[in-house]
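Enquirer: okay, predicted coordinates and the sequence, questions at the end:
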Amino acid sequence: MSSNYSINIMYPFFRLIIAFSAGIFISDRLLPDSFPMWILLVVLGSSLMGLFLSYFYSHKFCSKYFGGFVLLVFMSGGTFWTHWRAQQLQFNWPDKTLLYEGTILEPPSLTDKTYACKVYVEKYYDDSLRLEIPVHQEILLYAVRDSLQNIPDTGVKLLFYAQLEPPSTPPYLSFDYARYLYYRGITATGVAYWGHWKVDTVMPVNLTCRQYALKCHEKLAGVLKSSGLRPDALAVTSALLLGEKDLLTEDIKTAFNAAGVSHVLAISGLHIGIIYFLLLFLLRPLLFLPAGRWLHTTGILFALWFFAFLTGLVPSVVRAVCMTTVYLLSSLLIGQRSSTWHVLYLTAFLMLVYQPFYLFDVGFQLSFAAVFSILLFYSFFRSKFPAGNTLLSYLYDTIAVTLAAQTGTFPLICCYFGTFPLYFIIGNLFVAPLVVLIIVLTLLVLGLSWIPLIQSWVVLCLNFLSAFFVNGISFIASLPYASIADVGITSLQAVLLSIILFAVYFFYCFRRPQVLIALLISLNIFGLLKWKQTASDTSPQILFYNREVYYKEGTRTERLVPYNACILSAGGVLTGKLSRDYRNLYTKERPLQLDYLFLCKGFKGDLNDLRRLFVFKKLVMDSSLPAKQRIQLAEQCNNSQTDYVSMEKNTVYTVLVKKQFY
């Protein structure tokens, strides 16, 4: 491998992206929210001054450190820009219920009892001060369903009474939910109860470009739903073409994860690549016209952006279309094929400038890690396979691309998902041609909606192909040892593992001692961290929180579902959860043996009633119980010397479970 290949990878844009990303990381993780902006501005100005002096003065000292000043400018610029964006998300929400006015930004998600709405809050009304206070922040509002109100829709005005609070992470979660919302611009959450919210149908609706796109996305989803597709086929086609995952069952999601092909369900670069090659074929006649290259490129870009618009301008599609746009325009303007490395770096830089917090988005990291590793490792893996006919070349190319993508994303998959599929090569060989056929047929279903007879024939083919697609993936996922579970690693371990993988590759190619030293150091640090993590692993836990019971083991947390009406079992611990009157539930002569009894809102009865039904070691009272009832039960427990816990609001009660060895 030539040294020019290494230079294309590492210099100059790669180093600039690393410096800018380091600035984003410093601002987000190291600087407090109250850090003065003027200090960052002084640092940025000083860096620019140093860059100016080192460029225009030929002094040996100045010219020697020109590259360092360039990196410092990008790092300080990333820090300043990220901190300024973070300052825009700071707001002191009143600690009382007030009337707010806002606009619904996206189609609400339906839950059992609420509409989950992303709302842009414009202002609130303070009756005590008789003032309208401007807000201009995005929140996540849970509006309890009200049959007397219109269903919330994208772009409509919403008036609601609620107490809004900054997002918080429930104690049972293994990831930072509050920071997750923060990175998406959500600065508060709240609940608007029945009768406390109203859709304003009088004010005119002024939709943004993205809201128009979401409206079109909803109409396309409606066309698919009315086309006569079977439930599984509708779920698969909606996910592949529109990115709609709500219709997918848990069994389908689990099967795709175990088979290592869950990426096809998230509309992204794979789907854009398929449509791009279809457009290359369909628009090829334009190349024979005057100014054919311009017409050909313009037609492809228009079609890709139109498709992105129809999918609701979701970030994953926008990333892929942006990368394709930069590549095609640069190739057209320069007059030759542009470097895919430079296109990748420039796209990443532009997206981070637009939204610095994309750096911490899992989809952003996986997308660019996959593309980066394909560009880096594909030729290496492909060279290990011999040349062959068309069919063998397709198989070898698919295997090489799959291995390259999995190599680069392996640390991220272990970090975020804690599992790794073993049959990902078989899964990708199976789904690659089927995804193309399903996307083409789904486009035909949408395009032929005005010809019902022909559409019905296409729907029949799509139903059969989707069933074969899902059954094949389910079969792969059911094979023995389909995936390795419990391989979770920390973020620092993921970084070290990435360094190890790339160091092994570069040492194999270039045999440089510096790379070997970095590899050995990273291996030692990774081993020490993994040993420390293993030594400090805690026992499994039972968590009581907010009317639910959870079982936590390592990084995995699951909500326990009762069997036999109210009994929960995990880790050898039996818990009874009572949220209504159970006095007539058990008629056995012997009381039921339990470890814990968990009382929640809706429970009726007293300690004597519980003693007739259960024998338990400890009584746990949730904060949802009325205060008067908790006081009465506490007095009864004290009088009978019964062990109990009375939980306060937003607190969690944790029980350690002894590990069981078999």
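Expert: The structure has been received and is ready for your questions. Numbering: from 1, shown residues only.
Enquirer: rest of the way, CA atoms for contacts and neighbours
Expert: OK.
Enquirer: the stretch 151-300 of the chain: strands as residue ranges?
Expert: 157-162, 186-192, 197-200 (DSSP state E, counting those that start in this stretch).
Enquirer: for G260, which of these is the nearest?
Expert: Nearest of the strands of the stretch 151-300 of the chain to G260, taken as CA to CA: strand 186-192 at 31.5 Å.
Enquirer: got the buried residues for the closest one?
Expert: I186, T187, A188, T189, G190, V191, A192 (16 or more other CA atoms under 10 Å).
Enquirer: need the contact partners of it.
Expert: For strand 186-192, contacts defined as CA atoms under 8 Å, 6 or more residues apart in numbering pick out 89-91, 137-144, 160-167, 181.
Enquirer: the structure to be compared is supplied as follows:
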Amino acid sequence: MIANHKGEIPVVILLISFIAGIAGGIYFNFIFGWLTVLLLLYGISFAVLGLGYAQFKIYQNRWLGGFLIHPILFLLGWAAATGHNELNSTDHFAKSSAQYLAVTVTNEPRVKGDLVSFTAAAKHSINVGKTTSVSGNILITIKDDLAKKLFYGEELLIPAKFAAVDPPFNPGEFNYKQYLANHNIHCQAFLYPGQYVIIKAGQGNPVIAYALTLRQKLVRKFQADMCDTNAIAVASTLILGYKADLSNDILQAYSKTGTIHILSVSGGHVAIIYLLLSWLMRFLNSSQRGRILKALIIITLIWAYSLLTGFSPAVCRAAIMLSLIITGKTYAQYINTLNILAVSAFAMLLYDPFLTTDVGFQLSYLAVAGLVIFQPIVYNWFHFSNWFGDKIWMACSVSIAAQVITFPLSAYYFHQFPVYFLMSNLLIAIPVAAILYIGIALLLLPQMPFVSQGLGYVLESCIVFMNKVLAYIEQAPYASIGKIWLTTSEYVLLYAITLSAFYFIYSKKAGYIKAALAGVLLFSLSIGIKHLKIDNSQSITFLNLRKHSGIVFKNGRQGVVLTDVADTDKNFQYAIQPGLDSNRITNYKIYNFGNDIRAKYLLKHQGIVQFLDKKLLLLNQSSPLQSIPQHFNIDYLFTANNMFTDSTLMTRSKMMIIDGSNTEKHVKQLIMKAELQNIKYYNLRRNKSLTVLSK
């Protein structure tokens, strides 16, 4: 449903100004003193002109309303974002000293191995017997088996020992600090047995507490009626949004085939339920009262489903969106769906402005907008007189529209593109609907020996079949294009190209295709220049792997990784692999520090390394050192694992690299030595990796 004029989508136009203000408030987090004054000034001016519309003949200057309303919304968005940022609160718990904190668990604790993690809201701080009300969120991780029994809404007393969340230390590493900041969490605490006490329970929202309790009960029902652990995990995730038991292999299969969206209970699942309910109650369409009754029943049942899923953010988002769409369609003969979409976004962003940074929020709204705008265009490409062919093409057009509009965002965040997404989505469309309907029936019916077990068997069979199909597609040649790393400008260009191309197909105006071609040219130039730089760059990157060590030698697209971390280790996948991918190091070899290496651009014997024109001396437990030639000038002295460092070696080096595997005490000793002898050094412990260029 493309709007022919901006007057058809006024809420969308207004939403843009509001989001721009939120973005300004988030990324420039400061409250300028004139914000309130400007808001009042613009607001009063807008009200006066509105009341004097006829008297002042405002209709002769239509631009005046927009001149006032857009700054108001921009400033309102800025105020909402800065006001929502907990660090701007004077009573934030991190701004005052305390011995203890009283905190309330605000989400369902996640168990991973012997660790239990959850977010909590600080309520009181206690210092020398004085209790003070505070605010702020904190991420708590507890290494204790008893903590696995913690539940939403329980209030705990913990020591006020917390730290700021670490930023990403290595190239391409996931920015967990920013991720948590986008959820208004800036501090974290790690606790052991005996360091926390449960004060009382039931301090959270009773509806959410009931929803989470109900979801756990329903997950146990799946476990009672099904046998396959992977099938149980998929059923719990797909139907209830409970992801705790999902394996990495299953996640990878769904991700590489472009079907990961079905494992996030969101708009698609709610839409399937809506279609079934709408079809079952189609007999109510004959009168206005019947349509109102139908809308009330469907909206009630959709929110009941949200309750079953524990009120997960994605489901609540979809429920709000669909509730507004159903209401709008019930009471209006014609209403642009994009306006309803924008109203729901307004409502959610007023509640939490930081949702603009949430990938799920962005993908949900983009996917729905893509279906509204692009799906009719794609559907009109072909016409089938055969009913079955038409329905298949309808499903294809939905998948293409959703994939096209979300591709730039997915590539930007997840760095891959599923080649066979159309086939995958078509093949699992029926199994997903069957799984959803059968699963909900199983959960709603009371436990009956033969009926429940029969439904469980059918549900398990559908999931196993779907998993096998996706596993087969995942293993097919060129199933996905990976290692896509886009800059922000390239990401924006991709959207400009996509929108221009589709608008040209829709309107046939030459200006849009010219804009698309110009975007393609700029995008190609950006990619070409980036690849040219990569192919002609040589560098050494000293990684911060905390208790481990790692050095990456890059020579164009070739590389050598020197590390004590195995490539199958999660630390390698999290901290080293993203840097290799983002720097386009496609041909690399991994060596341990104890290995000797002979390559065209790198030689290593014991602890001595020659990389192009740079010389390194490695001092660690795995690189024995017998003697150093007198003429050997050291560019970089790399010291790790608390190895003794001779002062003469330090003076022969241009820079000393202190690895993060050294203890805090040893690091202080090395820094003291370096500063006494005026030697340049770089400390990797709790600092970002260091990249130095060669040649």
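Expert: Here it is on my side, so go on. The shown structure was predicted, so the numbers you read here are calculated from the model rather than taken from an experiment.
Enquirer: any idea what the TM-score is?
Expert: The TM-score (TM-score structural alignment, normalised by the length of the first structure) is 0.83; 620 aligned residues with a CA RMSD of 4.0 Å.
Enquirer: now a PyMOL select for only the buried ones of the contacts of strand 186-192 of the first structure.
Expert: Listed next is the PyMOL selection for buried residues among the contacts of strand 186-192 of the first structure, using 16+ other CA under 10 Å:
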select buried, resi 89+137+138+139+140+141+142+143+144+160+161+162+163+164+165+166+167+181
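Enquirer: circling back to that earlier point, nearest to I425 of the first structure among the buried residues of strand 186-192 of the first structure?
Expert: For those, the nearest to I425 of the first structure is I186 (38.4 Å; CA to CA).
Enquirer: ok, now how distant is the closest one from L89 of the first structure?
Expert: 8 Å (CA to CA, to the nearest Å).
Enquirer: which residues are in contact with both of these two?
Expert: Q137.
Enquirer: dump the residue contacts of the aligned partner of Y378 of the first structure in the second structure.
Expert: Per TM-score structural alignment, the equivalent position to Y378 of the first structure in the second structure is Q375. By CA under 8 Å, 6+ apart, the contact list for Q375 of the second structure reads S397, V398, I400, A401, A402.
Enquirer: can you do 7 Å?
Expert: S397, V398, A401 (CA atoms under 7 Å, 6 or more residues apart in numbering).
Enquirer: run a quick neighbour tally on S168 of the first structure.
Expert: Applying other CA atoms under 10 Å, we find 14 residues neighbouring S168 of the first structure.
Enquirer: about what we covered before: dump the buried residues of strand 186-192 of the first structure into TSV; add distance to L173 of the first structure as well.
Expert: Output for the buried residues of strand 186-192 of the first structure, formatted as TSV (distance: CA to CA, whole Å):
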residue	distance to L173 of the first structure
I186	18
T187	19
A188	18
T189	17
G190	19
V191	20
A192	24
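Enquirer: and the residues you listed, which is closest to L40 of the first structure?
Expert: T187 (23.7 Å).
Enquirer: how near is the closest one to P170 of the first structure?
Expert: Counting by CA to CA, the gap from T187 of the first structure to P170 of the first structure is 16 Å.
Enquirer: ok, the contacts of Q375 of the second structure vs K243 of the second structure, which is closest?
Expert: V398 (26.3 Å).
Enquirer: quick revisit: could you dump the contacts of Q375 of the second structure into JSON lines and include neighbour count, distance to A369 of the second structure and secondary structure?
Expert: Listed next are the contacts of Q375 of the second structure as JSON lines, based on neighbours: other CA atoms under 10 Å; distance: CA to CA, whole Å; DSSP: H, G, I helix; E, B strand; the rest coil:
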{"residue": "S397", "neighbour count": "23", "distance to A369 of the second structure": "14", "secondary structure": "helix"}
{"residue": "V398", "neighbour count": "21", "distance to A369 of the second structure": "12", "secondary structure": "helix"}
{"residue": "A401", "neighbour count": "23", "distance to A369 of the second structure": "9", "secondary structure": "helix"}
